[in-house]
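Participant: Below are the sequence and a predicted model; questions follow.
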Amino acid sequence: MSNQNMDERSFSGTVTRATGSWYDVDTGGAVLRCRIRGRMRLKGVRSTSPVVVGDRVHGSGASDGSWVIERVEPRRNYVIRRASNLSKESHIIAANIDRALLLVTLAEPETAPEFVDRFLVTCEAYKVPATLLLAKSDIQDPAAMEAFRAVYEAAGYPVLEVSARTGAGVEEVRTLLGGRTTLLAGNSGVGKSTLVQTVDPSLDIRTGEISDSHHKGRHTTTFSTMYPLADGGRIIDTPGIKGFGLIDIDGAELWHYFPEMMRLAPGCRFYNCTHVHEPGCAVRDAVERGGLAWPRYESYLKILDEDDKYRK
């Protein structure tokens, strides 16, 4: 067994599935079903789970014949969100990611702009390159898609229009995935699992339809799961995310995670400008001139206001 000494019953590998109780670890030669030591916690991380998909872990066999994770290697990055409203705990979605792909739909269902911006802020904060996928492009309004592209490409993010139904953009997504570990995220109903199966038909991933009664997506992925791709690389399919609360991001530093604001900030009169009320603010001037998209600035203000209570 690769990466494993059967005499000592020790192993090392990558977590490919985490349910909170059991963890699948790919050792390179086999997938082991593991649990974690009850006392194991990661220093400095208040997380709902100390082990997540993408973690590199080490462990050994227990006396009862089961496998136990004993140590997690330091993470080079991760995508994290607040576990729930008013919670101080965090939920790490996945770790050690080469790129995050966020699926967005402008209708059926609608992805809120603030959700997109919160996700991108987290990617910036934890150094995860992000690409936006405008999903179900065959049924979206072309003018709305063009307006979306203009906002986010100006901010510095790649935007791809994709459709699992017509195949538009699928080859470009395959190119992005090749040889990398990629996190695929989005609200329920945006078509994550369907897109993955279109990119790699060999994968067996459940899909669901939009609920007519509430016009929202049904959850088809219960736990984050990493899948190997036929053409190389690995993709992490995540449960649909309803909200994306930020955690451990100071209000005074929030603008650091809006790339277009970072480019403008050196022109502000005050070095500690908050870009909200100060005179001589290059960011606010750019918004008024149309040089910085209002929807992005509006998200910045909303996040500052709504998240302030969690920082007290």
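Facilitator: Yep, that arrived. Here the structure is a predicted model, which means the values were calculated and not measured.
Participant: C-alpha only now, for contacts and for neighbours.
Facilitator: Fine.
Participant: Quick check: closest non-adjacent residue to residue 135.
Facilitator: residue 162 (5.0 Å; CA to CA, 6 or more residues apart in numbering).
Participant: Tell me who's in contact with the closest residue to residue 161 other than its chain neighbours.
Facilitator: Among residues not flanking residue 161 along the chain, residue 134 sits closest, at 4.6 Å (CA to CA, 6+ apart). Counting by CA atoms under 8 Å, 6 or more residues apart in numbering, residue 134 touches 103-106, 145, 159-162.
Participant: and residue 17, that's in a helix?
Facilitator: No: secondary structure of residue 17 (DSSP: H, G, I helix; E, B strand; the rest coil): strand, not part of a helix.
Participant: Quick one: distance of stretch 186-199 to the chain centre.
Facilitator: Mean-position distance between stretch 186-199 and its chain equals 14 Å (CA atoms, centre = their mean, to the nearest Å).
Participant: Stretch 92-110 now?
Facilitator: 5 Å.
Participant: list the buried ones in that stretch?
Facilitator: Buried residues in stretch 92-110, counting neighbours by 16 or more other CA atoms under 10 Å, are found at 92-109.
Participant: now swap in stretch 51-67 and tell me
Facilitator: For stretch 51-67, by 16+ other CA under 10 Å, it's 51-61, 67.
Participant: another one to put next to it:
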Amino acid sequence: MAGRRLTQRQRERIERLQARHRELARQPADSVEESTVGSGVDGLVISHQGRTLVVEDTVGQLHRCTARQNLGRLACGDRVVWQASETGGGVVIAVNERHSLLTRPDHAGLPRPLAANVDSVAVVLALTPEPSEYLIDRYLIAITAIGARALLVLNKVDLLDDSMLSAFAERLAPYQRIGYQVLYTSSRTARGLDELRSWLQNRTSLLAGQSGVGKSSLVKALLPDREIRIQAVSAATGHGTHTTSASTLYHLPDGGDLIDTPGVRSFELGAIGVGDLERGFPELGPYLGRCRFSDCRHEIEPNCALRQAVACGAVAPRRLDSYLQLHSALERERRYPS
């Protein structure tokens, strides 16, 4: 999962088109589309189910909408301009600029928008499935690439004895040393839930992690009225039941929004560059480019700044190995694009 990367010219063209759409959206309906009535109003996409969008208006009412084809694929969390239609639903006619976008590949391998305007991502881990530091690193790179804030959550700690908890703490210590916060939680005992609520407050966030780590239990604990809200979304779509595969945005009781999506079981790095990779390893920043040889592979070359940083304890050995592995993968992709 990664942010969509566009050239400056593409970004400028898209923004000009969107600005024109927003201008048209506030004009009388007959100058925009005959099937719509009234002027355009602001809204928030809180669920995306197939071709159906559920848009929340400024007073909290939900509306079943479709979107104009020229807008491309929309995502949960998009801020839009929409108009009521003569059939009783609505039509999304413009999308406001996104400050972040998480995607995943569709069946054709193309990036599919998953969640827009995300400020923070909590990566949830547990005893099983066994956490992989390499996977954690991929999560953190993808989160950093879109400019979001990351949190590591070790969940189901009620299943861990003191020695197991200590071993996990040791494994996660390198992340804490470079500035990532680690929370220990249990939805069964409510341990750490207040701290998690505080971290999510006043942000648009989502929980990411492998299947089986307890994301759903955490979501239920954070959203005590989730079932009521699901019914409201289902009523708005007219589908009768709320599909479990749909991404949905919920307003947290203490402020902030949580996007619940089953699409973040795995992250794809997508089209990232070396700069994105380096930003995902902030502890390497002071040493990159300081090796004796400009083409240093950081393996056996003399006076390698990165290896020296590992030797003096400034960089965790496993983190450097992960960086080198991911860097090699990027090099292979650059030389042999698919």
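Facilitator: Yes, it's here. The model shown is predicted, which means the values in this text are computed figures rather than measured ones.
Participant: What's the match for the residue nearest to residue 135 of structure 1 in structure 2?
Facilitator: Matched across to structure 2, residue 162 of structure 1 falls on residue 185, judged by TM-score structural alignment.
Participant: Can you give me every residue that contacts its match?
Facilitator: Neighbours of residue 185 of structure 2 in contact, by CA under 8 Å, 6+ apart: 153-157, 191-193.
Participant: tell me which of the residues you listed are still there in structure 1?
Facilitator: Contacts conserved in structure 1 for these, using both residues aligned by TM-score structural alignment, their matches' CA atoms under 8 Å: 153-157, 191-193.
Participant: Restricted to helices, list these.
Facilitator: residue 193 (DSSP state H).
Participant: Now render the kept ones among the contacts of residue 185 of structure 2 as JSON lines, adding distance to residue 222 of structure 2.
Facilitator: Putting those into JSON lines (distance: CA to CA, whole Å) gives the following:
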{"residue": "153", "distance to residue 222 of structure 2": "14"}
{"residue": "154", "distance to residue 222 of structure 2": "16"}
{"residue": "155", "distance to residue 222 of structure 2": "14"}
{"residue": "156", "distance to residue 222 of structure 2": "15"}
{"residue": "157", "distance to residue 222 of structure 2": "17"}
{"residue": "191", "distance to residue 222 of structure 2": "12"}
{"residue": "192", "distance to residue 222 of structure 2": "11"}
{"residue": "193", "distance to residue 222 of structure 2": "8"}
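Participant: Okay, and which of the contacts of residue 185 of structure 2 map to strands?
Facilitator: 153-154 (DSSP state E).
Participant: Specify which member of the contacts of residue 185 of structure 2 is nearest to residue 267 of structure 2.
Facilitator: residue 153 (16.5 Å; CA to CA).
Participant: ok, now which ones touch the closest one?
Facilitator: With CA under 8 Å, 6+ apart, residue 153 of structure 2 has these contacts: 122-125, 182-185.
Participant: What does it correspond to in structure 1?
Facilitator: Per TM-score structural alignment, residue 153 of structure 2 is aligned with residue 133.
Participant: mind listing the strands in the stretch 151-300 of structure 2 by residue range?
Facilitator: Remark: strands assigned in the stretch 151-300 of structure 2 by DSSP state E, counting those that start in this stretch are 181-184, 204-208, 247-251, 257-260.
Participant: Tell me roughly how far the second one lies from structure 1 on average.
Facilitator: Meaning strand 204-208 of structure 2. With the two structures superposed, strand 204-208 of structure 2 lies on average 1.5 Å from its match in structure 1, counting by mean CA distance after the TM-score superposition for structure 1.
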